[in-house]
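Undergrad: Next comes the sequence, and after it the predicted model I'd like to discuss.
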Amino acid sequence: MTGRVLILGGSGEARRLATALVAEGADVLSSLAGRVADPLLPPGEVRIGGFGGAAGLAAWLQSHPVQSMVDATHPFAATMTASALAAADLTGVPLLRLQRPGWFPQPGDDWRWVDSLAEAAVAVAGFGSVFLTTGRLGLAAFAGLTARCVVRSVDPPSPPLPERTTVVLARGPFTVTDELALMRQHGVDVVVTKDSGGDMTAAKLTAARELGLPVVLVRRPPVPPGVLTVATVEDALTWLRNR
């Protein structure tokens, strides 16, 4: 493989892709948004910080030529995905979206789908103890809740937060045993999460099923039309090798 590969990262798939490419001797640059204070860094060169939107990314690509760009950001990083597509159109850099599949319900699941964090807050308004696992940056949507809330995040969340909030600072992956213990300790009666997909945070869904708890899931934003998308690191590697 020749030429530099830019990975817009931050996900587990991005780290695994960078690891595989570096092992093959490829020239890899991973770009992280910098929203986590102590991120897990992939092998290879890493830059941290935003580009300044689509125009900023396009300007960066013009001054730092790359052979290919892989958007392997979080499934809910819709703004970055849109910027990557616009920048690719402006510069002609080939773009691939690497996005893991979403979760699928299993027998015994009580899943309640919503389209936004604001709708999720409405959906849990009548519960007594809410486990919020939607990420620290969207917690303002739940600030009006009067229920007891458990918030888990890697870094401390910033206000506004629900009035009765317990913050648990932890980095996954978590086991089903971990999740069962946390939910029982705090008397959780509903779980709120985004449809992130993958195995790293799926244990909470199994724990909720075992405890008979409902789960409010926020649907993913759609991938913009025209973006070639694959679901696995192996498919991304095949695309890059074929280039």
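TA: Good, I have the coordinates. Note that the structure is a prediction, hence the values are computed from the model and not measured. Numbers count the residues shown, from 1 in each chain.
Undergrad: Only C-alpha atoms from now on, for both contacts and neighbour counts.
TA: Will do.
Undergrad: Check for me that L90 belongs to a helix.
TA: Yes - counting by DSSP: H, G, I helix; E, B strand; the rest coil, L90 is located in a helix.
Undergrad: With adjacent residues omitted, what lies nearest to it?
TA: When the adjacent residues along the chain are set aside, L90 lies closest to A58, with 6.5 Å between them (CA to CA, 6 or more residues apart in numbering).
Undergrad: three-state assignment of that neighbour?
TA: Using three-state DSSP, the structure places A58 in helix.
Undergrad: Same question for V192.
TA: Look at V192: counting by three-state DSSP, its state is strand.
Undergrad: From what I see, it and V130 are in contact.
TA: Yes - contact criterion CA atoms under 8 Å: V192 and V130 qualify, at 7.3 Å.
Undergrad: Show residues contacting stretch 57-72.
TA: By CA atoms under 8 Å, 6 or more residues apart in numbering, the residues outside stretch 57-72 that reach it are 2-11, 13-14, 51, 81, 83-84, 86-88, 90-91, 93-99, 240.
Undergrad: Comparison target below:
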Amino acid sequence: MILLLAGTAEARNLAGYMKDAGIDCIASLAGATRTPIDLGVPTRVGGFGGADGFTAFLEAEHITAVIDATHPFADKITARTADICKARGLPYLRFERAQWISRTGDAWHRADTYADLERLIPKGARVFVATGRQSLAHYDTLQDRHLMCRVIDTPTAPFPYANGEWIVGRPPFSEADERKTFEALKPDWLVVKNAGGAGGKTKLAAARALGIQVAMMTRPDAPDGIERREQICDALEWAEQF
């Protein structure tokens, strides 16, 4: 039985291919979204309860290998999972999409940390935040900019800063959708994590077309010495071994 740590489009696609190939798989979702898309395979939702809970789950479900297809910025989950699998001698694969690369017409500015945003983004700017609600705690130094944070589910709590607002929307978004959103909200800057993938790329195309500046958060480094795949066919081939 393979454990697939999911939550990305790549994980959803891989789950479908594994099901079609007859590979026993159980998926796990963190539960951050209220109504997640059905993965088509047995799926558990919610945290494991730390390292001990995760180890207990591996034993109880007789997991023979783990594929970590969580978000490229879920570095804490990846590091913990890789360490536990290594300690148990359990095969582990990190499956993540390739990073985005800028092209002619892009106005990207590298941001290695959230602290870089204060330096990059001028005061008074209108900022479209596409890094998720959990990241907002890092934006306290930007309270003299107008922040617009896009979320999937309608928040029950007010926006954490006086100078901002929630923007509710459920992906996927086409380039036309993103252009319409940006034309209505008129952001000067877009803050985005370099997560890669076709789905999120549409907002970058819209920003390019409209001349919006982009603060591109660099991807955290993966743990040393782990197996990695970027193509679904390669990840499926790896899974077929177990």
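TA: Nice, I can see it. All figures in this text were calculated on a predicted structure; none of them were measured in a lab.
Undergrad: Structure 2: which residue goes with V151 of structure 1?
TA: In structure 2, the residue paired with V151 of structure 1 according to TM-score structural alignment is C149.
Undergrad: Run a quick neighbour tally on the corresponding residue of structure 1 for G49 of structure 2.
TA: The equivalent of G49 of structure 2 in structure 1 is G52 (alignment by TM-score structural alignment). When counting by other CA atoms under 10 Å, one arrives at 12 neighbours for G52 of structure 1.
Undergrad: repeat for S153 of structure 1
TA: By the criterion of other CA under 10 Å, S153 of structure 1 has 19 neighbours.
Undergrad: Next: T193 of structure 1.
TA: Here the number of neighbours of T193 of structure 1 (other CA under 10 Å) works out to 20.
Undergrad: can you map out the helices along structure 1?
TA: 12-23, 53-63, 78-91, 117-123, 176-185, 203-211, 233-242 (DSSP state H).
Undergrad: roughly how far is the fourth one from the heart of the chain?
TA: Counting by CA atoms, centre = their mean, to the nearest Å, helix 117-123 of structure 1 is centred 19 Å from the centre of its parent chain.
Undergrad: Could you do the second one as well?
TA: Centroid displacement of helix 53-63 of structure 1 relative to its chain, using CA atoms, centre = their mean, is 23 Å.
Undergrad: out of the helices of structure 1, which comes closest to L41 of structure 1?
TA: The stretch from those with the least distance to L41 of structure 1 (CA to CA) is helix 12-23; that distance is 7.5 Å.
Undergrad: The closest one to helix 233-242, inter-axis angle?
TA: 40 degrees (axes from the mean of the first three to the mean of the last three CA atoms, to 10 degrees).
Undergrad: What is helix 12-23 of structure 1 packed up against?
TA: In this structure, helix 12-23 of structure 1 packs against strand 4-8, strand 27-32, helix 233-242, with contacts taken as 3 or more CA pairs under 8 Å, 6 or more residues apart in numbering; DSSP states H and E.
Undergrad: any idea how far M200 of structure 1 is from the nearest residue to M183 of structure 1 once chain neighbours are set aside?
TA: Leaving out its chain neighbours, the residue that sits closest to M183 of structure 1 by CA to CA, 6+ apart is F131, at 7.6 Å. Per CA to CA, to the nearest Å, F131 of structure 1 is found 17 Å from M200 of structure 1.
Undergrad: Who has more neighbours out of these two?
TA: A side-by-side neighbour count of F131 of structure 1 and M200, using other CA under 10 Å, places F131 first with 24 against 14.
Undergrad: Structure 2: which residue goes with that one?
TA: Using TM-score structural alignment as the criterion, the counterpart of F131 of structure 1 in structure 2 is F128.
Undergrad: close enough to count as contact, that match and A184?
TA: No - under the criterion of CA under 8 Å, F128 of structure 2 is not in contact with A184, lying 11.7 Å apart.
Undergrad: any idea how far E13 of structure 1 is from the most centrally placed residue in structure 1?
TA: Centroid check for structure 1 by CA atoms, centre = their mean gives H74 as the closest residue, at 3.1 Å. Going from H74 of structure 1 to E13 of structure 1 by CA to CA gives 9 Å.
Undergrad: Count the residues that sit near the equivalent of L95 of structure 1 over in structure 2.
TA: In structure 2, the residue equivalent to L95 of structure 1 is Y92, according to TM-score structural alignment. Around Y92 of structure 2 sit 24 other residues, with neighbours defined as other CA under 10 Å.
Undergrad: What sits closest to Y92 of structure 2 if chain neighbours are left out?
TA: Once flanking residues are discounted, Y92 of structure 2 sits nearest to V66: 4.9 Å by CA to CA, 6+ apart.
Undergrad: From G7 of structure 2, how far out is the equivalent of P39 of structure 1 over in structure 2?
TA: Per TM-score structural alignment, the equivalent position to P39 of structure 1 in structure 2 is P36. Taking CA to CA as the measure, P36 of structure 2 and G7 of structure 2 are separated by 9 Å.
Undergrad: of those two, who's got more company?
TA: Residue environment comparison for P36 of structure 2 versus G7 gives the larger neighbour count to G7, 22 against 11, counting by other CA under 10 Å.
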